[in-house]
Every structure is written in C-alpha cells, then in structure tokens.
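[1] Let's see this in three dimensions:
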Amino acid sequence: MSGAGASHGTNVRDLAAISVICLAHGPALLALGLHGVRSRWFGAAALLLVLGTLVFVSDLALRQGLGVAPLPLAAPVGGVAMIGGWALVVLGAIAGQATE
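    Got it, this is the predicted structure:
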C-alpha cells in the first residue's frame, strides 16, 4: 500500500521509505524465519529486524499520516535495531561457517 501511495500521491517521501524498508526486510525475514529455528543467531537477528522494522515504519507512517513525529526516538531506535539485526545475520553466518 505504501508503494502505491508513493507512486500516486504527493509529498510521499515517507511512504517511499516505508515501501523500500518493508520490501528489503520482508524476504530476509522469511528466510530467517525458515532457518531461525536451527540457529540462535538467526532467531535473534529475525527478532531485532522485526522489532526494528515495525518501530521504524510505524514512526514514518505516523509522521506521514499526522504530519508530526509523535514518537521522537522511534526512528533512531528502530534503525539501530535493524542494523543490529543485520549484524547478527553476519555473525550467524560466520559462526555457522566455523562449525562446519
């Protein structure tokens, strides 16, 4: 929905960002969900990516819909959580290579 809104609306910078973030993290979360049950690293990565994405995207959506940022630290907290999730993906891949 955010992608469609970004394509057809005006003043849609936040909608475009929501679309990109969700499209980037969706397939990664699907892969982690399928593999995460076998790896604590990937399970933790998936949790951080889900929480970070929800917090960050929710902040952008509220900003787009209300015109204000009602949760001032949500974007940085969500962004840090997403970065941490991706770092755990890398660490999980390294740890998996070390055990094979």
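
[2] Only C-alpha atoms from now on, for both contacts and neighbour counts.
    Will do.

[3] Can you pull up the most central residue in the protein?
    The centroid of the chain falls nearest to residue 53 when counting by CA atoms, centre = their mean (2.9 Å).

[4] Tell me which helix or strand that residue sits in.
    helix 40-66 (DSSP states H and E).

[5] Now do that helix: which elements does it pack against?
    helix 13-35, helix 74-99 (3 or more CA pairs under 8 Å, 6 or more residues apart in numbering; DSSP states H and E).

[6] gap between the shortest one and the chain center?
    Average the C-alpha atoms of helix 13-35, do the same for its chain, and the two points are 6 Å apart (CA atoms, centre = their mean, to the nearest Å).

[7] Next, work out how far apart the residue nearest to the centre of the chain and residue 4 are.
    Applying CA to CA, to the nearest Å, the value for residue 53 to residue 4 is 19 Å.

[8] this one next, for a side-by-side:
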Amino acid sequence: MTDRGEIGRRAMLAVAGLLGAIGVMSAAAASHGGDARNLGAIAAIALAHGPALLALTLAGRGRMLGIAAVLLAVGTGVFIGDLGMREWLGRGLFPGAAPLGGVTMIGGWLAIVGAALVWRPAPRES
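    Now for the predicted structure:
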C-alpha cells in the first residue's frame, strides 16, 4: 500500500514534468507567433519552477519543503493559467489571479528559506 507522502511526491513529480512540457511548448509557440508576450512569460515561469519542483521532490524531506513545493506548484499553476487564458481567450482566470499566483510562488521560495533556517541534517552513521 502506498502512503500519502509517496502519493504527494508522485503528484509533485507529475506537476514538475507538466511544467517542463508546458514551458517548452510555450517557448516554441512564442517563437512562431506575433505578439507572444504571455507565451514567453509562461515559458519562463514554467521552465524556472518545473526544475525547482523536481529538485524539491527528489531531494527534499520535511514539512517545510513539502509546503514550499505545494506553494510553488499552486502559484505557478494559477499564474500561468491566468496568462494562458489571457493569451487564448482574451480574459483572465479571475480578477487578481496573476498577482495571487505570483505571491504564492514567492511564498514557496520563502518557505525554502525557512527550511534552510531550521535544517537539521540527519546524523551520519559510522
């Protein structure tokens, strides 16, 4: 039976992979389009946060790093979702979605700082 932590790690790995794919697709689309400001921003954000989630998932242990991963995943999803909606539908997800996503991403990065401040390395075995 799989525990909840394992399910969470698998979900974050999936989100990291999706962000990487979205980032590459957005960069490719931006290179072929006219006004690609939103697509360029989606590519930059997705390709910055996808690898960060991958690293947190593979190397991170502990509640604070888990919180950081969730904040980065949710914030990135809201932010790029809003930009994508603006690009293709001409309207955002909801009023203030991009700023909310941005603040949530910042919170994720600050949670990583918090994890560093309370870090207690595991004792080494002799």
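
[9] Superposed, what's their TM-score?
    Scored against TM-score structural alignment, normalised by the length of structure 1, the superposed chains reach a TM-score of 0.91; 97 aligned residues with a CA RMSD of 1.1 Å.

[10] Stretch 41-52 of structure 1 against structure 2, how far on average?
    With mean CA distance after the TM-score superposition for structure 1, stretch 41-52 of structure 1 departs from structure 2 by a mean of 0.3 Å once superposed.

[11] which residues of structure 2 does that stretch align to?
    Counting by TM-score structural alignment, stretch 41-52 of structure 1 pairs with residues 64-75 of structure 2.

[12] hang on, the earlier thing: out of the helices and strands packed on helix 40-66 of structure 1, which gets nearest to residue 67 of structure 1?
    helix 13-35 (10.5 Å; CA to CA).

[13] which helices and strands sit right next to the closest one?
    Using 3+ CA pairs under 8 Å, 6+ apart as the test, helix 13-35 of structure 1 ends up in contact with helix 2-8, helix 40-66.

[14] again, only using 10 Å
    If you count contacts as 3 or more CA pairs under 10 Å, 6 or more residues apart in numbering; DSSP states H and E, helix 13-35 of structure 1 packs onto helix 2-8, helix 40-66, helix 74-99.

[15] what angle do that helix and helix 74-99 make?
    Between helix 13-35 of structure 1 and helix 74-99, the angle comes out at 30 degrees (axes from the mean of the first three to the mean of the last three CA atoms, to 10 degrees).

[16] and helix 13-35 of structure 1, how far from structure 2 on average?
    Looks like 0.5 Å for helix 13-35 of structure 1 (mean CA distance after the TM-score superposition for structure 1).

[17] Report the angle between that helix and helix 40-66.
    160 degrees.

[18] what comes up buried for helix 13-35 of structure 1?
    14, 15, 16, 17, 18, 19, 22, 25, 28, 29, 32, 33 (16 or more other CA atoms under 10 Å).
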